[in-house]
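Q: based on what follows, work out the 3D shape:
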Amino acid sequence: MFFCGLGPDPGKMHQRHEACHKPIDAIKGLALTSGEQMSLPAVQNAEPIGAVGEVRLRRGTLDKVLKFAGSVRVGIVLLVLLGAACTIGMLVMQQNVDGFSEYYAELTPAQRTVYGSLGFFNIYYAWYFNALLAALSLNIIISTLDRLPKILPYFSRPASTVPLRWLREQRNSASVTLGAAPDDAAAAIENAFMKAGWGKPVRSERKGITYFFAEKGRWNRLAFCAVHVALLTIFLGGFLTAQLGSNGNLPLYPGQTTNLIFDTAFDLDRMRQITKQLPFEVTCTDIEQRLIRHDGPLTANNTIDWITRFTIRDETGVHTAEVGMNRPYDHRGYRFFQASFVPIG
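A: So this is what the prediction gives:
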């Protein structure tokens, strides 16, 4: 924002005092000097002073708890813990990843017991991971509700007049004397604002001083709200997926039809496979491996894309689908994506 104050010589101006009005305590705020008289109306159903103090103590404690829960320090700590949990999820192979059986077989019995008891094999669905997400979401909500009311007045009631002392204390502050009539000086200031790209300033007067106010990037103050809403949306989507979603592998070869998917469950040091039934049938019609060099080997290093073509049959009919690398297919809330290719001959 940019301020400009136009007025008489500051050396001839009287000192101004800003008054800050605050509620006066009903007990401690009364003072009488000698010779003064004061009558107070009777108070009906007055609450005991001890009860008032107890309520204020509870409110003060609640304010401190909310301030701590919504502080930046707590948010940073939660982000670090959440990042550490995600790092563990990258270092320890998760049970729904292809090749987990071989990875699990290579672990020592002690590693299996420790990792299993701590939930490292399925850390993104562990209770403490969801607790961290919930705590971080609460921190974001409290900090947003605490900061947003302080920013809204900049939109509804922008401070177009400020004390001259405050203006002089700013780092980018300068004083210029114009030897012109007030109207000519005001026109020159408005032109200077517009030439500098600030647009036409808002002109207002207060106590004989003319102020010119302009600002740019007002909506930037709400950028943190967009970031917070985006984070909460991601957290909520991940939580709902973890609680209500269903994952599994669907191995297919051309000509095969199935309605079963397979998932891996882990109980301490034992691993077992779970079979889930889909509400439709999937038939694989073709698989394709697109090579970078057509005369090269059929290896991953020489592959640009893997493509699986299939049909889905349900009560609504037959649907043709195709998935490839980074090209999933959605059907009735289920998302099919290419996981891996296994050579069978």
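
Q: for the rest of this, base every contact and every neighbour count on C-alpha atoms.
A: Will do.

Q: ok, then the element right after the longest helix anywhere in the chain?
A: Longest helix in the chain by number of residues, with DSSP state H as the criterion: helix 127-151. Next helix or strand after helix 127-151 toward the C-terminus (DSSP states H and E): helix 153-156.

Q: let's compare: structure for the following, please.
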Amino acid sequence: MTDKILNEEVHLMKTANRSKRMLDALWDIFASVKLTVVTLTLLAATSVLGTFIPQKADPSFYIRAYGEFAYRLMQVFDILDMYYSWWFQTLIGILAINITVCTIKRWPAIWKIVSSKNLRLETIKKKSPIGEFSDPRHTDELLPLYKAYIGKKYKRVEMSSEKPGMMIVAEKGRWTRLGVPAVHLSIVIILAGALIGSFLGFDGFVNIPEGQSANSIRLRNSDATLPLGFEVRCEDFDVSFYDSGSPKEFRSSLTILENGEKVAEKDIIVNDPLRYNGINFFQSSYGQTPPNRVRIKFTSSKSNESPLHNLSMGQTVGLPDGAGQFTLLRYTGNYSFRGTMIGEAIEGFLEKPGKESQEIALPLRFPTFDKMRKGDWFISVDGYEDAFYTGLQVTKDPGVPIVYLGFVLLLVGCWIAFFMSHQKIVVDLQPSTNSSRITIYGVTNRNRVGFEMASHQLGEDLSKL
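A: So this is what the prediction gives:
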């Protein structure tokens, strides 16, 4: 019985040691700078690839540009939407963990320096002197003058006895050692924001005709629709053109409605979106919709009489002299007449007393087309009100505020890490025959040249007190 218990304990110890070795190995992998270099290289390479291969384009574009086999291959590896792909998100996650582990590993040494109360005089005095000079006054007279002057430039100033003289020890910028961890933290925050946006955000689009509303969008590269939880209404759409005919500016007047109540409104143009509840509505495209109202002309074949009527789709109007009635049915973008496409046309339904009803087409390009019926009245389209739809790109990225926070911290951290330093100086005052000998020592963690110049200036200032 005792041997069985002993064997079980040995097995548990071996299992625990094996688990510990695996965790230690995993920790060492994520604490490796090599992993950082490899991950950054892969992210950079794939990002470059993403600039050469257009993202989220229409499948027909890829098939035309690269061939069907290459398109299918890129589809399998999510190269066509790589910034949202599982492998790109995994690389970002690995980099975030790698930076976090590296920072945790180095944190005890950094914090020991920041929190330590020991100025480590012996380390400073091992360095070569930065400056030396003599003063005819005694050290007891110089000590309060020097301490007061150095106290204006250094936050921490202490006195130390160095028989037969004295030393003034000063330090500033110890907290600047936190600059590098701040940079690391900012990068992790930026990566976390990117992952949050990738998992919880969306990118879709919606087309809204003038005067109409939408409460859902279609997700990009998907047949799925996503409810918005409110309505967005296009009150008006305007487009202006250059002389060449290309669009100069298109503007949509949008209104947000919740439970039928107006809660937000804005005129948007390209790169000036409407933002509501963290959702962005960007002006992306536009197009024409079938006209809602059409101006119809009835022309008599016997006189110059040509009455006009403004009709909506489905509306019926009587022909002059009781010759029948005409109903406006639909708009056709490209009407086919005997196998030939003749362009835009308005289709209607003509009813005449004592005769069989018939559908007729009124091509916009051929105003006299209806004369072929040889009736007392022929019908044509005199014009119609242009109607447009606005194409909106709809996005949500809850990670954006986090990314902004990370960038602010990154700027602060870089400023601290590159333009500020931890400095310590020692001013050693030793009495000599009829004078005092002053020697200045100092150390800094960066910008040694600038620190030595400032220390030389400090020596000159002290010599003039």
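
Q: TM between them?
A: The TM-score (TM-score structural alignment, normalised by the length of the first structure) is 0.66; 279 aligned residues with a C-alpha RMSD of 3.7 Å.

Q: ok so, going back, so the longest helix of the first structure aligns onto which residues of the second structure?
A: Mapped onto the second structure with TM-score structural alignment as the criterion, helix 127-151 of the first structure occupies residues 86-110.

Q: how much does the matching stretch stray from the first structure?
A: Once fitted to the first structure, stretch 86-110 of the second structure is off its aligned match by 1.3 Å on average (mean C-alpha distance after the TM-score superposition for the first structure).

Q: list the buried residues in that stretch.
A: Neighbour-count burial for stretch 86-110 of the second structure, counted by 16 or more other C-alpha atoms under 10 Å, picks out 88-89, 92-103, 110.

Q: that's a helix at Ala57 of the second structure, yeah?
A: No: counting by DSSP: H, G, I helix; E, B strand; the rest coil, Ala57 of the second structure is not part of a helix but coil.

Q: that one - how many residues pack around it?
A: Using other C-alpha atoms under 10 Å, Ala57 of the second structure has 13 neighbouring residues.

Q: over to the one 10 residues further on?
A: For Gly67 of the second structure, the count of nearby residues is 12 (other C-alpha under 10 Å).

Q: likewise the one 5 residues further on?
A: When neighbours are defined as other C-alpha under 10 Å, Arg72 of the second structure has 15 of them.

Q: picking that back up, any idea how far the match of helix 127-151 of the first structure is from the middle of the chain?
A: Relative to its parent chain, stretch 86-110 of the second structure has a centroid offset of 21 Å by C-alpha atoms, centre = their mean, to the nearest Å.

Q: got a list of contacts for it?
A: Residues from elsewhere that reach stretch 86-110 of the second structure (C-alpha atoms under 8 Å, 6 or more residues apart in numbering): 27, 30-33, 35-36, 39-40, 42-43, 82-83, 177-178, 181, 184-185, 187-188, 191-192, 195, 198.

Q: quick one: Ala110 of the first structure from Thr210 of the first structure, how far?
A: From Ala110 of the first structure over to Thr210 of the first structure the distance is 78 Å, taken as C-alpha to C-alpha, to the nearest Å.

Q: compare those two (neighbour count), which wins?
A: Neighbours were counted for Ala110 of the first structure and for Thr210 using other C-alpha under 10 Å; Thr210 has more, 17 against 10.

Q: that one belongs to a strand, doesn't it?
A: Yes: the assignment for Thr210 of the first structure is a strand, going by three-state DSSP.

Q: coming back round to it: which among the contacts of stretch 86-110 of the second structure end up buried?
A: Listed as buried from these are 30-31, 35-36, 39, 43, 82-83, 177-178, 181, 184-185, 187-188, 191-192, 195, 198; burial here means 16+ other C-alpha under 10 Å.

Q: how many neighbouring residues does whatever residue of the first structure lines up with Gly201 of the second structure have?
A: Alignment note (TM-score structural alignment): Gly201 of the second structure maps to Gly245 of the first structure. Number of residues near Gly245 of the first structure (other C-alpha under 10 Å) recorded here: 11.

Q: from Arg168 of the first structure, how far off is Gly245 of the first structure?
A: With distances taken as C-alpha to C-alpha, Gly245 of the first structure is found 60 Å from Arg168 of the first structure.

Q: residue range for the strand or helix carrying Ile217 of the second structure in the first structure?
A: Assigned by DSSP H and E, Ile217 of the second structure belongs to strand 213-219. In the comparison with the first structure, strand 213-219 of the second structure aligns to the range 257-263 (TM-score structural alignment).

Q: mean shift between that stretch and the second structure?
A: Following the fit onto the second structure, the mean deviation recorded for stretch 257-263 of the first structure is 1.9 Å by mean C-alpha distance after the TM-score superposition for the first structure.

Q: ok, now which ones touch Tyr51 of the second structure?
A: Slight slip there: residue 51 of the second structure is Thr, not Tyr. By C-alpha under 8 Å, 6+ apart, the contact set of Thr51 of the second structure is empty.

Q: please enumerate the strands of the stretch 101-250 of the first structure.
A: Assigned by DSSP state E, counting those that start in this stretch, the strands in the stretch 101-250 of the first structure fall at 202-206, 209-214.

Q: need these in JSON lines with distance to Tyr334 of the first structure, can you?
A: Listed next are those as JSON lines, based on distance: least, C-alpha to C-alpha, whole Å:
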{"stretch": "strand 202-206", "distance to Tyr334 of the first structure": "56"}
{"stretch": "strand 209-214", "distance to Tyr334 of the first structure": "52"}
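
Q: quick check: which of those strands is buried the most?
A: When neighbours are counted by mean count of other C-alpha atoms under 10 Å, the highest per-stretch mean among the strands of the stretch 101-250 of the first structure falls to strand 209-214, a mean of 19.

Q: and it, what other elements does it pack with?
A: Contacts defined by 3 or more C-alpha pairs under 8 Å, 6 or more residues apart in numbering; DSSP states H and E place strand 209-214 of the first structure against strand 2-6, strand 202-206.
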